[in-house]
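>>> following is a predicted model, sequence given first.
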Amino acid sequence: MHFSSSSVSSHPLAAYGWDEGWETEFLPYSVQSLLPGRVVRVDRGMCDVVTEAGVVRADTEFVVPRDPMKVVCTGDWVAVDPAGSDPRYVRTLLPRRTAFVRSTSSKRSEGQILAANVDHAVVAMSLAVDLDLGRVERFLALAWESGAQPVVVLTKADLVPDPVTLSHLVEDVVASAPGVPVLTVCAREGEGVQELAALIGRGTSVLLGASGAGKSTLANALVGDDVMDVQATRDMDGKGRHTTTTRNLLPLPDGGVLIDTPGLRGVGLWDAGGGVGQVFSEIAEFARDCRFHDCAHDAEPGCAVRAAVDEGELPLRRLESYRKLVRENQRIVAKSDARVRAGVRQDWKRRQAEGRAAGEAKRGRGPWWPAPPR
């Protein structure tokens, strides 16, 4: 079945993001009597798919690939068997527009897709515990790399009653998130929720953060109903109890959908070089004045980035965080790309040689001096 462009806006799936682009992508499958649908939940080889006829349960057996990056994920648009098929199968995935991916703990360094076809990546950080700016930067690197627009939401703002302290916390996050909106909310009281809803609009948003960050409470506030279970965090460390165990796609009352995710203990980078560069865009600006175009901003002479740190224009914490994420991303890429791996090894050897030369210089002799007699 083919839907004309004029009927796209009134299509039953329009509230879930169906548009002319998806209609065009689906056209080859409509002649096969398959139905378009969006995955709202995946669970052990089965998934719930919302279609024009409602939510159906479908098997993903026919789209289980060798590549873990192509498994069915919450947010995917798919083609499913029509009514009357028993069992019903997902027959294919439509090409993704965006994908939020992190690395797994696997020694094979595989990627894991957390959400697909996302317009906004909402990073929730709790003010009930000390803010981890490095973690904020890590989330943002993955968000930028996914193709989505990041948003940082500082939850549980009521636990910081002093407005001056709250203002300083917001300023710290803003400085660590160039180009990213930063909001404070108290979801239980509804404060800041409407501002967030207006910001993410009628598209698809994924809600990310550690367990205990208040994601489920925020999801309930955005949806306007208690659709997600909520439990109190532990008093001793502010950590939650993983009340959300699957990724769920929830329709929002004013249009658009929200994908709620389980609390993430680890957010390893996955080929996110571009995202890292965007998070630390000011470092790239300073780096334009470095003497060497491939400066690592470590021990090279004429480094404008280290000069910016010395002059107080760039916080040392930002540079250290940048170095850490760059090294981590290089390791991930090197595991899957032999050419990059060789380049990293060559760079490592060069740094070793530079370190030895620096050590010799500190001991009062350069490489052109003969070694002292023994």
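Right, received. Where do you want to start?
>>> all contacts plus neighbour counts: C-alpha atoms, from now on.
Will do.
>>> what helices or strands is the lengthiest helix in the chain leaning on?
Assignment by DSSP state H gives helix 338-362 as the longest helix of the chain. In this structure, helix 338-362 packs against helix 316-336, with contacts taken as 3 or more Cα pairs under 8 Å, 6 or more residues apart in numbering; DSSP states H and E.
>>> mind listing what's buried in the helix it packs on?
Going by neighbour count (16 or more other Cα atoms under 10 Å), the buried part of helix 316-336 is 318-319, 321-323, 325-326, 328-334.
>>> can you pick out the most distant pair from those?
318 and 334 (24.0 Å; Cα to Cα).
>>> what ranges do the strands span in the stretch 1-150 of the chain?
35-43, 46-51, 54-59, 77-80, 90-93, 99-103, 111-116, 120-126, 149-155 (DSSP state E, counting those that start in this stretch).
>>> comparison target, given below:
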Amino acid sequence: MTLEDLGYTSDLEHYRTEHGLGTFTIGRVIAEHKERYVVKTAETEYDAEILGNLRFSAQSRADFPAVGDWVAVSEYDDDKALIHAVLPRKSVIERQAVGKKGEKQIIATNIDKAFIVLAVDRDFSINRIERYLAICHNSNVEPIVILGKIDLIEAAASVELLESVRKRVKDVPILTISNESKQGIDELKQMLDQGKTYCLLGSSGVGKSTLLNTLLGQQLMQTDVISEHTNRGKHVTTHRELKVLESGGIIIDNPGMREVGMADSVGGIELTFGTILELSEECRFKDCSHTTETGCAVLAALETGAIDQASYENYLRMTREQQHFESTVAEKRKKDKDFGKLMKNYKKGNYKK
């Protein structure tokens, strides 16, 4: 296997040369386990950890390596290595960190396309699709919607469901598949290009790991059934992991996400709700919130049915979340700045003594 098979590019090699990293081995992070990483190179795999100065210079968790990252490493044992640097990321898929105000969680890096996987037989939600779309658009990652387990509903219901999705999701490929009957699998395989990286996004139990096993042609990822009591999927995939397919495509599997919180993704929201963005240009007020203002083109379109009510409400909800996230980031920065001033004054006082 070559680095190019893992997605390595000439731009990364140029950066490596320009920044004096030529003496290090280059590899890609294929798994993460509580700040210990599995790094795959052209020749082998290492159990790796980050160098001390890299740890202490990090401004936030986002500065640490993540699955999909390219890193410069040095071997210090047969299968162990130290990570000296993280190479620039061409894309980062991230969401608001669960339970942590003003912080983001990296889902995966250096992604070309994302497969948004939903199961048609359980917690299917177009609102959830729009959330994932906003995250992808904000990350400059091309989204593809996959409606899985299509064999579990009647053909007529399948057609109706597909039409409802297409009504709200514009200009995004939508594919219906079944891991059991293999419907749509060949079409999906044709979308996978050598050296390109794909990410699986979706809730627990929608069939992401089963789909990956199908694409791999072997049972490498553990799978489980849906709980009959809660109708929820179990977190079978407990960590992010990168796999290389025989076809040459590279796929990152992710633990299921029950919360898809909006971070600083205003651009992604605007691209996802393009119709609302276009109409907002016709609003009477430039700072129109599209809720109560006179002369709001968005509200006018809502009344005529030109905009879907559920999509409009989801847009408002996601916009509020994004604004709240930005306010918590500003609040956190102010607290950090005030604390820094306090410590600086404290040290000055001690030095005078």
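Thanks, I have the structure now. Quick caveat: nothing in here was measured; it's all calculated off a predicted structure.
>>> so which of the strands of the stretch 1-150 of structure 1 gets nearest residue 237 of structure 1?
Comparing those under Cα to Cα, the one sitting nearest is strand 120-126, at 11.4 Å.
>>> what range does the closest one cover in structure 2?
Under the alignment (TM-score structural alignment), strand 120-126 of structure 1 falls on residues 113-119 in structure 2.
>>> how close does that stretch sit to structure 1?
Once the two are superposed, stretch 113-119 of structure 2 sits an average of 0.7 Å from its aligned residues in structure 1 (mean Cα distance after the TM-score superposition for structure 1).
>>> and the contacts of that stretch?
124, 129, 132, 136, 141-150, 197-203, 206-208 (Cα atoms under 8 Å, 6 or more residues apart in numbering).
>>> off-centre distance for it?
Taking Cα atoms, centre = their mean, to the nearest Å, one finds the center of stretch 113-119 of structure 2 at 10 Å from the center of the full chain.
>>> which residues are in contact with residue 90 of structure 1?
Contacts of residue 90 of structure 1 (Cα under 8 Å, 6+ apart): 58, 59, 60, 61, 62, 63, 78, 79, 80, 81.
>>> quick check on the residues you listed: which are buried?
Buried among the contacts of residue 90 of structure 1 by 16+ other Cα under 10 Å: 58, 59, 60, 63, 78, 79, 80, 81.
>>> what's the most distant pair in those residues?
Once Cα to Cα is applied, these give 63 and 81 as the farthest pair, at 13.0 Å.
>>> can you pull the residues that touch both of these two?
90, 91.
>>> identify the residue of structure 1 aligned to residue 235 of structure 2.
So residue 235 of structure 2 corresponds to residue 242, using TM-score structural alignment.
>>> rewinding a little: quick check: of the buried residues of helix 316-336 of structure 1, which lies closest to residue 184 of structure 1?
residue 318 (22.5 Å).
>>> measure the closest one to residue 58 of structure 1 for me?
Residue 318 of structure 1 is 46 Å from residue 58 of structure 1, where distance means Cα to Cα, to the nearest Å.
>>> ok, now residue 70 of structure 1?
17 Å.
>>> what number of residues lie near the aligned partner of residue 93 of structure 1 in structure 2?
Using TM-score structural alignment, the equivalent of residue 93 of structure 1 in structure 2 is residue 86. Number of residues near residue 86 of structure 2 (other Cα atoms under 10 Å) recorded here: 20.
>>> could you pull out the helices for the stretch 201-350 of structure 2?
208-216, 266-272, 274-280, 297-304, 309-352 (DSSP state H, counting those that start in this stretch).
>>> could these be laid out in a markdown table, adding distance to residue 178 of structure 2?
Formatted as a markdown table, these follow (distance: least, Cα to Cα, whole Å):
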| stretch | distance to residue 178 of structure 2 |
| --- | --- |
| helix 208-216 | 9 |
| helix 266-272 | 27 |
| helix 274-280 | 31 |
| helix 297-304 | 36 |
| helix 309-352 | 27 |
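>>> if anything else comes up later, I'll come back, but that's it for now.
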